[in-house]
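Make a model of this:
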Amino acid sequence: MKDFGYKQSNSDHTLLLKHKKGKVTALIVYVDDMVVTGNDLIEKAALQHHLASEFEMKDLGALKYFLGIEVARIFLSQRKYILDILTDTGMLAIKPADMPIELYHQLGEYPDQVPTNKERYQRLVGKLIYLGHTRPDIAYAVSVVSQFMHAPSEAHMDAVN
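Presented below is the predicted three-dimensional model:
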């Protein structure tokens, strides 16, 4: 598989990945069971053809059960919701941050803080809490800023933004 451009995952040695032009194809192998998946349909087909030329294989269709895990395909997206938030806040053209919150943030309650619009802050943090259903990567940052709902400052609003 390495000759075919796949790299073995460090976290799971049964997982082989190929990244190509922003797309990814994954091969998971466990004894005599394999799962081929990804968002590159051409690469998936090429991988299946390559594997079929090397091994006797049977395509069982869409994944339903693997390693004791029942698989149900479902797609959840809050893309429109995110776009609405960005539009409402005037941040549609802003580039995304590398991290949802500053690594060693100094957010807290300090006597010299400049207050911000409490209702706007609460409304925006509430939307971010709702967004956390499909974006667990922002959960920690949202939990931090939600601690200041009762008396938000400009620094807190900057962190929310």
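
CA atoms for contacts and neighbours, from now on please.
OK.

what's the longest strand in this structure?
Counting by DSSP state E, the longest strand found in the chain is strand 23-30.

what's the angle from the helix or strand that comes right after that one to strand 23-30?
Past strand 23-30, heading to the C-terminal end, the next element that is a helix or strand (DSSP states H and E) is strand 33-38. With axes from the mean of the first three to the mean of the last three C-alpha atoms, to 10 degrees as the criterion, the two stretches strand 33-38 and strand 23-30 enclose an angle of 170 degrees.

ok so residue 151 is a strand residue?
No - when classified by DSSP: H, G, I helix; E, B strand; the rest coil, residue 151 is found to be coil rather than part of a strand.

What is the burial count for residue 117?
12 (other C-alpha atoms under 10 Å).

tell me the contacts of the closest residue to it other than its chain neighbours?
Taking C-alpha to C-alpha, 6 or more residues apart in numbering, and ignoring the residues beside it in sequence, residue 117 has residue 152 as its nearest neighbour in space, at 7.6 Å. Under the criterion of C-alpha atoms under 8 Å, 6 or more residues apart in numbering, the contact partners of residue 152 comprise 115, 116, 117, 118, 121.

To check against the first, give me the structure of this:
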Amino acid sequence: MIITGDDVEEINNLKSNLLKEFDMKDLGPLKYFLGIEVLRSRHGIFLRQRKYVLDLLAETGLLDCKSAETPMISNHGLKIVQGAKPADREKYQRLVGKLIYLAHTRPDITYVVGVVSQSCTNPKKSTWMQL
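Prediction:
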């Protein structure tokens, strides 16, 4: 359970009441949760998924790829190639699911993730090449 708020006294009261009723442990300030790293500074709280992205790149074999700004044109669709060989549907869907989760902290990829998710039911190897 994550407890957040701006009233420290009320948070402490809530925690003590919960500890009386349930077998719980206070783990202190949140640092990492469900693939999201929580960073604090005097400027505020920042969320990032650096480890999640590195794991995703390693899983897809793209850990050594170079970063590049390649904006996708609006209303772009993936090209349908007639006679294209089918791709591993489960692997494609797993990757798209991970990209959807990544979009929680990277809203700049939302459009692209939406485009690639349209091929989830019948992905083709040619679709992988367009990504």
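
Can you lay out the contacts of residue 152 of structure 1 as TSV showing secondary structure and distance to residue 69 of structure 1?
As requested, these are arranged in TSV below (DSSP: H, G, I helix; E, B strand; the rest coil; distance: C-alpha to C-alpha, whole Å):
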residue	secondary structure	distance to residue 69 of structure 1
115	strand	50
116	coil	48
117	coil	48
118	helix	46
121	helix	41
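
Which one (most neighbours) among the residues you listed?
Among these, the one with the most neighbours (other C-alpha under 10 Å) is residue 121, at 24 neighbours.

residues in contact with the counterpart of it in structure 2?
Residue correspondence, TM-score structural alignment: residue 121 of structure 1 in this structure matches residue 92 in structure 2. By C-alpha under 8 Å, 6+ apart, residue 92 of structure 2 lies in contact with 120, 123.

rewinding a little: ok, so of the contacts of residue 152 of structure 1, who is nearest residue 78 of structure 1?
The nearest member of those to residue 78 of structure 1, counting by C-alpha to C-alpha, is residue 121 at 20.6 Å.

Under a three-state scheme, what state does residue 98 of structure 1 occupy?
The three-state label given to residue 98 of structure 1 by three-state DSSP is coil.

And the aligned partner of it in structure 2, how close does it get to residue 14 of structure 2?
Per TM-score structural alignment, the equivalent position to residue 98 of structure 1 in structure 2 is residue 69. When distances are taken as C-alpha to C-alpha, to the nearest Å, residue 69 of structure 2 and residue 14 of structure 2 turn out to be 46 Å apart.

Mind putting the contacts of residue 152 of structure 1 into a markdown table with distance to residue 83 of structure 1?
Conversion of the contacts of residue 152 of structure 1 to a markdown table gives the following (distance: C-alpha to C-alpha, whole Å):
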| residue | distance to residue 83 of structure 1 |
| --- | --- |
| 115 | 27 |
| 116 | 24 |
| 117 | 22 |
| 118 | 23 |
| 121 | 18 |
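
quick one, which of residue 69 and residue 14 of structure 2 is more surrounded?
For residue 69 of structure 2 versus residue 14, neighbours defined as other C-alpha under 10 Å are more numerous around residue 14 (13 against 5).

Now do the helices in structure 2.
Using DSSP state H, the helices of structure 2 run over 8-21, 50-60, 89-102, 110-117, 125-130.

any chance of those in a markdown table, with distance to residue 33 of structure 2 too?
As requested, the helices of structure 2 are arranged in a markdown table below (distance: least, C-alpha to C-alpha, whole Å):
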| stretch | distance to residue 33 of structure 2 |
| --- | --- |
| helix 8-21 | 19 |
| helix 50-60 | 11 |
| helix 89-102 | 13 |
| helix 110-117 | 21 |
| helix 125-130 | 30 |
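
residue contacts, residue 72 of structure 2?
residue 112.

cutoff 10 Å now
109, 111, 112, 115 (C-alpha atoms under 10 Å, 6 or more residues apart in numbering).
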